[in-house]
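Q: No sequence on hand, only this structure:
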């Protein structure tokens, strides 16, 4: 018993053996997955830009356009920061007095503007809807771009490499432009908005001795106005005819045939 009392205590150590180097976390996997997804989206975007027409790209862009108004270009307030005024129908000044006259006027104007916008949207849909009637009409609408602005519905007719709007030799309107003018008059009968016509032309080479861009654009705008009247547009409906020369190119190349275009605006 005495010998056992003087014995050293037995200490047991438990050693935990970790094989494989331990766990290093999986954050890099998430980052790599995000990178792969971003690259897939990028290549998909590049493919869409190369495989679609300008009209189809506009349709894709409109699909992803937010439906909630952010600023005045698509809706919103008309104050300095696109907010409501304290004198509007929905807001009251601190005095507690409802400004009836001001609120009535603002509400009436807003209602009229919204109604006008709806009419122009219907006109836009009707115009673009003609593409399903025939392959010929579908080809013609490849020359048409529409956009709704503060000024009104802008219908842009532009030339392509093998489909000009005006004969390069004589300057006379082609059958394509005549058919487009008739289409605008036909669809424009559903609204009573006044209209404006403007023309743009490509730049001429710098070496050209006689630069005719101003005369050409003004002449083409005047010809377009006459085509609209010949197709049945009521007299006095066109309020403005303007030639912009080559001052507002639609492409990076100022001499691109795409810059030869006509704009017909259904004014608010």
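A: Cool, got the structure. What you see is a predicted model, and the numbers here were worked out from it, not measured in a lab.
Q: Only C-alpha atoms from now on, for both contacts and neighbour counts.
A: OK.
Q: and the strand or helix carrying residue 110, which residues are buried?
A: In this assignment (DSSP states H and E), residue 110 forms part of helix 100-128. Going by neighbour count (16 or more other C-alpha atoms under 10 Å), the buried part of helix 100-128 is 103, 116-117, 119-121, 123-124, 127.
Q: Show me the contact partners of the very next helix or strand once past it.
A: Following helix 100-128 in sequence order, the next helix or strand is helix 135-140 (DSSP H and E). Identification of contacts with helix 135-140 by C-alpha atoms under 8 Å, 6 or more residues apart in numbering yields 130-132, 176, 180.
Q: So residue 156 belongs to a strand, correct?
A: Yes. Under DSSP: H, G, I helix; E, B strand; the rest coil, residue 156 sits within a strand.
Q: and here's the other structure:
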């Protein structure tokens, strides 16, 4: 007796499994796109911050473009363009203005080296620009704001070398107190020395007075420790700072 064949039940809804898989993959795809867009925005902000940090010390961006917006305002209809560069990037063998000024100053010091004690003039790069330090040993007597006669020739050459651009003259002292008939504290002494150097630069060079400012900081901006004789000697100085930013001179 033959067995009756059972008829298999045909599932007409198996397409729903494939459709559900497709919808799941499509959802995952859009999730990945959304995550990528958010990641790219963060990377864009990081790259912009890194570029700003790298270029700002060189003065490559204009002052009004220090924080370029990453997105346009909703009402803006124009396309934002990169800020123009204030100076070209230094090529191989080409010196930056700070380095060129240092080289010119080094040659100037060598020419007049016999007139000043060793270490009378030093240079260093500071955030505001190039700082030329005139130390007391070569330019002033102890406790005095009168410029030594033997330092006048190098100050004259320095005034002729410095470009007609914004600069700040800063007077500094060590932490040893002073109280004389002329100066009641280091504030007065540092300010008088800065004013004396600024006046001489204006008289001997072609710098416009509007580009020059002078101030005294007493003992509160040391470059070395006041615990040693050598450190105090380095702190007794007048700094001529060639400024990158015109606003810094105000």
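A: Great, that's in hand. Values in this document were obtained by computation on a predicted structure and should not be read as measured data.
Q: The helix holding residue 110 of structure 1 - contacts with which helices or strands?
A: With contacts taken as 3 or more C-alpha pairs under 8 Å, 6 or more residues apart in numbering; DSSP states H and E, helix 100-128 of structure 1 sits against strand 144-148, strand 152-158, helix 175-188.
Q: got those as a markdown table, with mean neighbour count columns?
A: Below are these laid out as a markdown table (neighbours: other C-alpha atoms under 10 Å):
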| stretch | mean neighbour count |
| --- | --- |
| strand 144-148 | 17 |
| strand 152-158 | 21 |
| helix 175-188 | 18 |
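Q: between those, which gets nearest to residue 247 of structure 1?
A: For these, proximity to residue 247 of structure 1 was assessed by C-alpha to C-alpha; strand 152-158 is nearest, at 15.7 Å.
Q: Next, the mean deviation of that closest one compared to structure 2.
A: The superposed strand 152-158 of structure 1 is, by mean C-alpha distance after the TM-score superposition for structure 1, a mean 1.3 Å from where its aligned residues fall in structure 2.
Q: against structure 2, where does that strand fall?
A: Using TM-score structural alignment, strand 152-158 of structure 1 corresponds to residues 129-135 of structure 2.
Q: Kindly report the same for stretch 241-252 of structure 1.
A: Under the criterion TM-score structural alignment, stretch 241-252 of structure 1 matches residues 214-225.
Q: need the contact list for the nearest residue to residue 166 of structure 1 once chain neighbours are set aside.
A: What sits nearest to residue 166 of structure 1 in space, not counting adjacent residues and going by C-alpha to C-alpha, 6 or more residues apart in numbering, is residue 173, at 4.3 Å. Going by C-alpha under 8 Å, 6+ apart, residue 173 of structure 1 touches 165-167, 223.
Q: ranges for the strands of structure 2?
A: Along structure 2, the stretches classed as strands by DSSP state E are 121-126, 129-135, 167-172, 212-216, 237-243.
Q: can you put these in JSON lines and add distance to residue 67 of structure 2?
A: What follows is the strands of structure 2, written out as JSON lines (distance: least, C-alpha to C-alpha, whole Å):
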{"stretch": "strand 121-126", "distance to residue 67 of structure 2": "22"}
{"stretch": "strand 129-135", "distance to residue 67 of structure 2": "20"}
{"stretch": "strand 167-172", "distance to residue 67 of structure 2": "25"}
{"stretch": "strand 212-216", "distance to residue 67 of structure 2": "28"}
{"stretch": "strand 237-243", "distance to residue 67 of structure 2": "20"}
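Q: of these, which approaches residue 57 of structure 2 most closely?
A: From the strands of structure 2, taking C-alpha to C-alpha, the stretch that ends up closest is strand 129-135, at 8.4 Å.
Q: rewinding a little: map the residue nearest to residue 166 of structure 1 across to structure 2 for me.
A: Checking with TM-score structural alignment, residue 173 of structure 1 has residue 147 as its match.
Q: How much space separates the residue nearest to residue 90 of structure 2 when sequence neighbours are not counted from residue 105 of structure 2?
A: In this structure, residue 90 of structure 2 finds its nearest non-sequential neighbour in residue 96, 6.3 Å apart by C-alpha to C-alpha, 6+ apart. Using C-alpha to C-alpha, to the nearest Å, residue 96 of structure 2 is found at 14 Å from residue 105 of structure 2.
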